[in-house]
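1. Task: produce atomic coordinates for the following.
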Amino acid sequence: MYKVIGHPQSRTLRVMWTLEELGAAYTLDPARPGSDAIREVNPTGKIPALIDDGEVLYDSVAICTYLADKHGKLTFTAGTINRARQDSFTQFCVDEMEGALWTAAKNTFIHPEDVRVPTVKEVCRLEFAKALTTLEARLGEGPYVMGQMFTIADIFIGHSFGWAQVAKFTLPESGPLADYLARLRSRSGFLAAMAKLKEVS
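-> Sure, this is the predicted structure:
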């Protein structure tokens, strides 16, 4: 059984969503960043971490990619064109969507107050809006970013949508992206992960 360390109100939710979609059993230690529980396995104190048969993995993208590859689900095979395209959506999410969200977060509550640059958050909102325009253009006929197949790229993007909502970034209320987000949030794996989040919040 897998063990996930990290509070779900973070990128840990991506790992949980992935495991729920895979139907894989896991235990959850809802440790906060910098806590003793996470520092025991990751000296940086960053969450999430995954423990699999005594081996520890860090970084939500690496963890989810590992799980998808290991189980042969939620991903295209490495070395294929479709995998490269899938990975490009993952990288797009990390760079263009999450990059804006993370920079805004660092200048809201993460960095010491005396070094924060609050005005940069408006630039982040602009960058995120631009990313949404690009995502809509790339989405195609769907229903997911890779067409008919739901992949971990959708999990990363779906999580970033949720992060944006918490950060009060503007999200579309109608149109292709709103429909796409609704499809993601209706998946049983997402609903199961959210239920576990509520249990520990």
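2. only C-alpha atoms for contact and neighbour calcs from this point on.
-> Noted.
3. Start from the N-terminal end of the chain and give the helices.
-> Counting by DSSP state H, the chain has helices at residues 12-22, 36-39, 60-71, 81-92, 99-105, 120-139, 152-166, 176-185, 188-200.
4. I'd like to check the angle between the fourth one and helix 60-71, please.
-> Just to be clear, that refers to helix 81-92. Computed with axes from the mean of the first three to the mean of the last three CA atoms, to 10 degrees, the direction of helix 81-92 lies at 160 degrees from that of helix 60-71.
5. Show me which residues of helix 81-92 are buried.
-> Judged by neighbour count using 16 or more other CA atoms under 10 Å, the buried positions of helix 81-92 are Q86, D87, F89, T90, Q91, F92.
6. Pipe those residues into TSV and attach distance to G79 per row.
-> Rendered in TSV, the data for these read as follows (distance: CA to CA, whole Å):
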residue	distance to G79
Q86	11
D87	11
F89	16
T90	16
Q91	16
F92	19
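7. where's the residue lying farthest from the centre of the chain relative to T108, distance?
-> For the chain, the C-alpha farthest from the mean C-alpha position belongs to D114; by CA atoms, centre = their mean, that distance is 29.2 Å. For D114, the distance to T108 equals 11 Å [CA to CA, to the nearest Å].
8. what about stretch 3-10, how long is it end to end?
-> Taking CA to CA, the first and last residues of stretch 3-10 lie 16 Å apart.
9. do the same with stretch 139-146
-> With CA to CA as the measure, the first residue of stretch 139-146 is 8 Å from its last.
10. Which residues outside that stretch are in contact with it?
-> Contact partners of stretch 139-146, identified using CA atoms under 8 Å, 6 or more residues apart in numbering, comprise N82, R85, Q86, F89, R138, G147, Q148, F150, A153, D154, Y180, R183.
11. Second input sequence below; structure requested for side-by-side comparison:
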Amino acid sequence: MYKVIGSTKSRALRVMWMLEELGQPYEHVACGPRSDEAKKYNPSGKIPALVDGDEILTDSVAIMQYLADKHGKLTAPAGTPARAHQDAMTLWLIDEMDAILWAAAKHSFVFPEEHRVPEIKPSLKAEFARSAKILSDRLDGPFLMGDEISVPDLLATHCINWSIGAGFDRVDDKLGAWAKSMRDRPAFKAAATKEG
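-> Below is the predicted model of the structure:
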């Protein structure tokens, strides 16, 4: 059985959601970043981590893609043009949404106060809004990559949810309705209602 290390209020939720979509059982070890528990699995204290047998994997997106590949679901097959398009979308989301949210978090509560630059946050919010508009314009179907849910859908939805919690401007109605449809999935609800 898999073991997911991290809080549901972190990127660990992405991994838990992936496992729920895949129908795979897992143990959830709720803990915060840099906690003693987190450091047992990742010396840096970053979360999430995934324990699969003797292997400990880190980085939420790497874990999600690993699980998708291992179980042959929520992903295009490796070595296909469809997978290259999917990977391009995943990397774009990491660069243009996730990284912006992480930068805002670092300047809000992660960095020691003397290293925070609060003045950067309005520009980060503007950049996120620009990226959200691009994503909305690219959305042409029930899922980002077409007719089937895949890794980028989980990643994008998590980023949109994170942006709401971080006080960013709301995405447009089209993208907002799509994100709501993703949050309405039973697998998302199952992961989001876990304690921690």
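12. so what number do they get for TM-score?
-> Here the superposed chains carry a TM-score of 0.97, computed using TM-score structural alignment, normalised by the length of the second structure; 196 aligned residues with a CA RMSD of 1.0 Å.
13. before we move on, back to that, and the contacts of stretch 139-146 of the first structure as JSON lines, adding distance to L126 of the first structure?
-> Conversion of those to JSON lines gives the following (distance: CA to CA, whole Å):
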{"residue": "N82", "distance to L126 of the first structure": "30"}
{"residue": "R85", "distance to L126 of the first structure": "25"}
{"residue": "Q86", "distance to L126 of the first structure": "25"}
{"residue": "F89", "distance to L126 of the first structure": "20"}
{"residue": "R138", "distance to L126 of the first structure": "19"}
{"residue": "G147", "distance to L126 of the first structure": "28"}
{"residue": "Q148", "distance to L126 of the first structure": "30"}
{"residue": "F150", "distance to L126 of the first structure": "28"}
{"residue": "A153", "distance to L126 of the first structure": "23"}
{"residue": "D154", "distance to L126 of the first structure": "22"}
{"residue": "Y180", "distance to L126 of the first structure": "21"}
{"residue": "R183", "distance to L126 of the first structure": "25"}
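14. Check the gap between the most centrally placed residue in the second structure and M1 of the second structure for me.
-> Central residue of the second structure (CA atoms, centre = their mean): L155, 3.9 Å from the mean position. Here the criterion is CA to CA. By it, L155 of the second structure lies 23 Å from M1 of the second structure.
15. same check, this time on G176 of the second structure
-> From G176 of the second structure across to M1 of the second structure, the span is 34 Å (CA to CA).
16. which of those two has more neighbours?
-> G176 (17 against 10; other CA atoms under 10 Å).
17. What is the equivalent residue in the first structure for the more buried one?
-> G176 of the second structure is assigned A178 in the first structure as its aligned equivalent, the criterion being TM-score structural alignment.
18. What of K189 of the second structure?
-> Under the alignment (TM-score structural alignment), K189 of the second structure pairs with L191 of the first structure.
19. What of K3 of the second structure?
-> For K3 of the second structure, the aligned position in the first structure is occupied by K3, per TM-score structural alignment.
20. burial measure for that match, as a count.
-> By other CA under 10 Å, the residues close to K3 of the first structure number 17.
21. Enumerate every residue touching it.
-> Under the criterion of CA under 8 Å, 6+ apart, the contact list for K3 of the first structure reads Y26, T27, L28, D29, L50, I51, D52.
22. now with 10 Å?
-> A25, Y26, T27, L28, D29, A49, L50, I51, D52, D53, G54, V56 (CA atoms under 10 Å, 6 or more residues apart in numbering).
23. Looking at those, which is nearest L126 of the first structure?
-> Taking CA to CA as the measure, A49 is the one of these closest to L126 of the first structure, at 31.6 Å.
24. residues near W163 of the first structure, how many?
-> By other CA under 10 Å, 19 other residues sit near W163 of the first structure.
25. make that V117 of the second structure, sorry
-> Residues contacting V117 of the second structure under the criterion other CA under 10 Å number 13.
26. and what of the one 5 residues further on?
-> Using other CA under 10 Å, P122 of the second structure has 12 other residues around it.
27. ditto for A126 of the second structure
-> When neighbours are defined as other CA under 10 Å, A126 of the second structure has 14 of them.
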